[in-house]
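Colleague: please work out how this folds:
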Amino acid sequence: MVKEIRIAAALLICPDGQTLLVRKRGTQAFMQPGGKIDAGEQPFEALVRELQEELNLLIDPSEAVYLGEFSAPAANEPGFTVQAELFQVPIDVPVAPAAEIEEVRWIDPMGDGGLHLAPLTRDLILPFYRKSLATA
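Modeller: Below you'll find the model as predicted:
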């Protein structure tokens, strides 16, 4: 039986098209900001809470666009699969790491920024974003 971790994640996009990735303290992989969905919590509620905790970022709910559900092996929990409810959110304010986030990086979505990326980010989310840019 596959063990799943349900999360809400953000594809944060700044005006120049770059996307924000985060790295949790004590880990190597960069990934989308977000986190686990608590019992009884809706994915968007979890996203708002996690972005505020991790980045001191308050988002405008009317600007968040639901992109779908994405699933990949978890980067930091061997034997688990991460099931992400992904939202695209425009951002034009500075952010800083907070809570368990040690580092934040803006990258050009056409590459990997020279970073070690989580499977979900590397294999699904960045390719999805690249494809959306190509058809826009």
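
Colleague: CA only for contacts and neighbour counts going forward, please
Modeller: Fine.

Colleague: tell me what whichever helix in the chain runs longest is packed against?
Modeller: The helix that spans the most residues within the chain, counting by DSSP state H, is helix 43-55. If you count contacts as 3 or more C-alpha pairs under 8 Å, 6 or more residues apart in numbering; DSSP states H and E, helix 43-55 packs onto strand 3-13, strand 34-36.

Colleague: quick one: buried residues of the longest one?
Modeller: Applying a neighbour-count criterion of 16 or more other C-alpha atoms under 10 Å, the buried positions in strand 3-13 are Glu4, Ile5, Arg6, Ile7, Ala8, Ala9, Ala10, Leu11, Leu12, Ile13.

Colleague: all the strands of this protein, residue numbers only.
Modeller: 3-13, 19-24, 30-31, 34-36, 65-73, 80-90, 101-107 (DSSP state E).

Colleague: compare with the first, here's sequence two:
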Amino acid sequence: MKTIRVVAAVIRSEDKIFATARGYGEFKGQWEFPGGKIEPGETPQEALVREIQEELDVKTEVGDLIDTIEYDYSSFHLSMDCFWCNVTEGEIKLKEAEDARWLSKDELYSVDWLPADMELIEKLELFNKHLK
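Modeller: Predicted structure coming up:
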């Protein structure tokens, strides 16, 4: 099975995190943390800065690695490095997603997450340290 390596940003602002709904492809309309594929020669952090600039038109600071999620979809294996991030410059503009929300911890399960992203949500026990 083909492995796809991607990065995801868990962008924080005060007591909420940012999620987007895919605007295209097989998983259109399902929710995820923004990010994308790691290009050859890029570190995961470099890929995340580039992807967030491309998708949301903002500059970000990449923080600590939260976890690497390994998930088998029907046609590929996903390896997703997930990092805490902060927007450092600009206002978020959706360039690829069809919708976006800032979610509090009480709202995390109010959207239809992609399976790999749901695994990250379930692993975010330390999330309570970051959200009130």
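
Colleague: if we can go back for a sec, can you put the buried residues of strand 3-13 of the first structure in a markdown table and add distance to Phe128 of the first structure?
Modeller: As requested, the buried residues of strand 3-13 of the first structure are exported to a markdown table (distance: C-alpha to C-alpha, whole Å):
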| residue | distance to Phe128 of the first structure |
| --- | --- |
| Glu4 | 22 |
| Ile5 | 21 |
| Arg6 | 19 |
| Ile7 | 18 |
| Ala8 | 16 |
| Ala9 | 14 |
| Ala10 | 13 |
| Leu11 | 10 |
| Leu12 | 13 |
| Ile13 | 13 |
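
Colleague: and which of those residues is nearest to Gly79 of the first structure?
Modeller: Gly79 of the first structure has its nearest neighbour among those in Glu4, at 9.0 Å by C-alpha to C-alpha.

Colleague: how much space separates the closest residue in space to the closest one that isn't next to it in sequence from Gln28 of the first structure?
Modeller: Distances taken as C-alpha to C-alpha, 6 or more residues apart in numbering put Thr81 closest to Glu4 of the first structure, at 4.8 Å, once the chain neighbours are dropped. Distance, Thr81 of the first structure to Gln28 of the first structure, using C-alpha to C-alpha, to the nearest Å: 18 Å.

Colleague: mind checking what Asp117 of the second structure lines up with in the first structure?
Modeller: Alignment note: Asp117 of the second structure maps to Thr121 in the first structure; criterion TM-score structural alignment.

Colleague: count the residues that sit near that match.
Modeller: 21 (other C-alpha atoms under 10 Å).

Colleague: what sits against the counterpart of the residue nearest to Glu4 of the first structure in the second structure?
Modeller: If you follow Thr81 of the first structure across to the second structure using TM-score structural alignment, you land on His77. Contacts for His77 of the second structure (C-alpha atoms under 8 Å, 6 or more residues apart in numbering) come out as Met1, Lys2, Thr3, Ile4, Glu70, Tyr71.
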